[in-house]
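Enquirer: fold the following and give me the result.
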Amino acid sequence: MGITARGIGLLVAAVVLLGVGFRYAYPELTVLGAAAVVALGYALATAAWRPRLAVERTADPDRVARGEPAAMTLTVRNTGRLRAANLVAEDRCGGRLVPVPLLRLRPSRDTTVRYDVPTHRRGVVPVGPLRVTRRDPLGLVALARSYGGRVPVWVHPRIHPLRAVPTGAGRSLDGRTDSVPHGSITFDSLREYVVGDELRRVHWRTSARVGELMVRENVDTSLPRLVVVLDNRAAAHPDRVDGVAESFEAACEAAASVVAAAVREDLPVSLLLVAPPGDDTAGGAGLETSTAPLDRLAAVELAEGGVDVLRAAMSRLRQDRLGDTLVFLTGPGARGDLGHVGALRGAYPSVVVGVFGAAGPTPAGAAGLTVVDAADGAEFAAEWDGIRRW
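Expert: Below is the predicted model of the structure:
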């Protein structure tokens, strides 16, 4: 609860009037001071009334690509039974305030407001809560309360179509790729028999030892597995335009394009970050997989970390060996660190590096890698489709 400038003036006047009136026995001044106190009490009681409001939000849609339209529909309902709500309300949408008219909102009635959500920048736009300000008729006291929760709108990076996809370390026996990761080429593990399994896959020796049918579980090792590593270190993207690292935004678009192309071709893909979110950058802890890679790309931000963070991340990649095709996306500040990425060629037969925002071309033979220099995501997509050898 806050007292306005008018309320503060009236409070000071009330104290002065009451003090002078009682001190010098002026009943007129005492009456005026008492009236001012009554007015302040009435203002406090009026502003303290808490209206009963129900707030519902619907994002249409709640996930969009950068630049695509998105709207938020806000419905405010007066669930009270006695009084109409006459309030000043504002809804917070990202960094701006949207006015919401709540004039004479009668009991059991509602009002709906629809407005556009800004999607010109990649990120997660928080919408809400609704801030309702209650004022007294004299404008002496103002009380602000929050209603409803926050609803995020995920603004994904732009996706540029990629025609080419890696074919992996080896060719599939049934064509370029298989549609499922389980096949009949390489033994992977044993599991219990389920109805429908082929009897020729039963491992009789193990079945006799454990007392129940066990079948072989095989995998197709020729199925390409993509690992997309996004370098989100602030040191890798030193250039800023209005506080935004355009090279990092381009890298996010490239990562989204590669992930979308892999999903389109039913290829396993993992999205990893060099530096973890927050302040914990030790040990390459940022290399966690995600079930929603586009959401991660919408929420990812630049993090602090130097070459030691990159070295730790590459060491973990070498140990885990998550796939056979590694796509490393970085900025101009990491051109001197590509040797750490080149050290992964023994673990990953195909390594492609995308460098964004560099002033000049990166040497083609840098660390023996396939390097793609691009100014933005669209140029990366064109260069990617031109790669002849993975």
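Enquirer: when you work out contacts or count neighbours from here on, use the C-alpha atoms and nothing else.
Expert: Will do.
Enquirer: what about the longest helix in this protein?
Expert: Longest among the helix segments of the chain by residue count, using DSSP state H, is helix 27-48.
Enquirer: summarise which helices and strands that one is packed against.
Expert: helix 5-24, strand 123-135, strand 141-147 (3 or more CA pairs under 8 Å, 6 or more residues apart in numbering; DSSP states H and E).
Enquirer: give me the next element, helix or strand, following that helix.
Expert: strand 53-60 (DSSP states H and E).
Enquirer: that following strand vs strand 123-135, what angle?
Expert: Between strand 53-60 and strand 123-135, the angle comes out at 160 degrees (axes from the mean of the first three to the mean of the last three CA atoms, to 10 degrees).
Enquirer: next, the second sequence, to be compared with the first:
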Amino acid sequence: MTTASVGLAWRRRVWSLRDRAVDLVGPRTAPVLAAVRPWTRSVTGLGWVVLGGGLLALVVGRDQGWTELTVVGLTFLVVTILALAWTLGRAAYDADIVLDRDRVSVGEKAFGAVTVRNRAGRMLLPARMELPVGSGVASFDLPALAKDADHEVLFSVPTRQRGVIAIGPVRSVRGDPLGLLRRMREWTGAHTLYVHPATVPIEASTKGFLKDIEGVTTHDLASSDVAFHALREYVQGDDLRTVHWRTTARVGRLMVRQFEETRRSHLLLILSVAEADYADADEFEVAVSSVASMALQALREERQVSVVAGRGRIRFATGAALLDQLAPLSTDGRAKPLRDLAADAVALVPSASMAALVTGSLPTPRVLRAAHLAVPAQVAAFAVRCVTDGQCTRRRISTLTVIDVPTLADLPRAVRSIR
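Expert: The predicted structure follows:
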């Protein structure tokens, strides 16, 4: 028998003994563990120190005959028991969170109310309540409530930054004055508040949103469309409705019309989230707001618009859904460079007729040119550089039009300069 087989046999034996011990002990200890677990979760860090120190002092003091240490241990244990008695009791509440709106723009305030109702069937003593708001916690005192009485607390949420804020759940907190125990119970679920990026309207006359009625003419030929191209000789399978009878009578053979395939205006917005493309967080905020503003303008004009940011295409059916998707967006140190992002974007949206590259101030002209080369030649493209410490300018890098946008308010004027 090899060493490996002996080791495997011993492991199987240990596993068998372990499973047997779990079968014997588990059912007996499960009720005890279920009853104790909520209390162990209620013990704070200071509480564990006092409890552990008391037990250790009591054991060492009795073992060594050290009376003073034994008294310290007993004192710690008595304090722990008193803290436990202080937090005993059971409350029953109905709580509800109501927000005046679930979506706000950055800088606006969201208002809400928390309503707590006594459903215990008896008077409840005053309690401490907490309401988590994002990464912070708001607390308020709940007064004594008679049977079926309720109490309402109004609150506001400042929205200085774009993002998604979780509000709630409302929870009651019972604790002792020394902070050894802290019992919490949740009474509601969490609500989500979307803080949308700021946007500005963009005039419909800008070239960035093509105004053609028939679509953008391509060089792809089709047997039926709007843009007439030329006449050619009839081949089997052609639609007889495209026969040009006047020319047919003149040349003596069937001639049919040939059209250039047209493509409906489709704006593709490519937003870089690479951390290396932005000098600071303000530049990224201007970039996100610029994408949101151009996309909303296209939707208002009933144009096709697609947005690619970060690792993929953002799916949305309405403007509000798009802003929801943009709200939690952040820069990523591992994001693809602008050229690779542009290549992925045109592969995801092959029907685009115009593309906008939106980035920060750090990409060099060579980087912008490389990203432009990744866009097919038949797709009109321009770049938006968000430069918070610069000026609103327009320039050309080879055939690519580049506009610098210091603030969101400069975006309409900058886009109007693309003629």
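Enquirer: on that earlier part again, for the helices and strands packed on helix 27-48 of the first structure, which one ends up most surrounded?
Expert: Neighbour counts (mean count of other CA atoms under 10 Å) averaged over each of these peak at strand 123-135, with a mean of 21.
Enquirer: coming back round to it: for T186 of the first structure, find the nearest of the helices and strands packed on helix 27-48 of the first structure.
Expert: Nearest to T186 of the first structure among those is strand 123-135 (42.1 Å), distances taken as CA to CA.
Enquirer: the closest one: how far from the chain's middle?
Expert: 19 Å (CA atoms, centre = their mean, to the nearest Å).
Enquirer: average distance between that strand and the second structure?
Expert: Strand 123-135 of the first structure, aligned to the second structure and superposed, deviates on average by 1.9 Å (mean CA distance after the TM-score superposition for the first structure).
Enquirer: list the helices and strands that strand packs on?
Expert: Under the contact criterion of 3+ CA pairs under 8 Å, 6+ apart, strand 123-135 of the first structure touches helix 27-48, strand 85-93, strand 141-147, strand 151-156, helix 293-299.
Enquirer: in TSV, list those along with distance to V127 of the first structure.
Expert: Shown next, in TSV, are these (distance: least, CA to CA, whole Å):
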stretch	distance to V127 of the first structure
helix 27-48	26
strand 85-93	4
strand 141-147	12
strand 151-156	5
helix 293-299	15
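Enquirer: between the ones you listed, which one is nearest to P126 of the first structure?
Expert: Among those, the nearest to P126 of the first structure by CA to CA is strand 151-156 (4.5 Å).
Enquirer: list of residues touching the next helix or strand after the closest one?
Expert: Downstream of strand 151-156 of the first structure, the first helix or strand assigned by DSSP H and E is strand 182-192. With contact meaning CA atoms under 8 Å, 6 or more residues apart in numbering, strand 182-192 of the first structure is reached by E212, L213, M214, V215, R216, E217, N218, V219, D220, T221.
Enquirer: what is the burial count for the closest residue to the fifth one other than its chain neighbours?
Expert: The spatial neighbour of R216 of the first structure that comes closest, neighbours along the chain excluded (CA to CA, 6 or more residues apart in numbering), is L190 at 4.8 Å. With neighbours defined by other CA atoms under 10 Å, the count for L190 of the first structure comes to 15.
Enquirer: among the helices and strands packed on helix 27-48 of the first structure, which is nearest V100 of the first structure?
Expert: Closest approach to V100 of the first structure among those (CA to CA): strand 123-135, 8.8 Å.
Enquirer: got the angle for the closest one vs strand 151-156?
Expert: Orientation of strand 123-135 of the first structure against strand 151-156 (the same axes, to 10 degrees) gives an angle of 150 degrees.
Enquirer: excluding chain neighbours, give the residue nearest to the spatially most central residue of the second structure in space.
Expert: Of all residues in the second structure, the one closest to the mean position by CA atoms, centre = their mean is P328, 3.4 Å from it. Leaving aside its sequence neighbours, P328 of the second structure sits nearest to G163 (CA to CA, 6+ apart; 4.6 Å).
Enquirer: surely that neighbour meets Y194?
Expert: Yes - counting by CA atoms under 8 Å, G163 of the second structure does reach Y194; the two are 6.3 Å apart.
Enquirer: overlap in contacts, the two.
Expert: Common neighbours of G163 of the second structure and Y194 (criterion: CA under 8 Å, 6+ apart): A327.
Enquirer: on that earlier part again, what does the residue nearest to the centre of the second structure correspond to in the first structure?
Expert: Aligned against the first structure by TM-score structural alignment, P328 of the second structure finds its counterpart in A299.
Enquirer: if I look at its match, how far off is V98 of the first structure?
Expert: Noted for A299 of the first structure: a distance of 23 Å to V98 of the first structure, by CA to CA, to the nearest Å.
Enquirer: hang on, the earlier thing: just the helices and strands packed on strand 123-135 of the first structure: most buried one?
Expert: strand 151-156 (a mean of 24).
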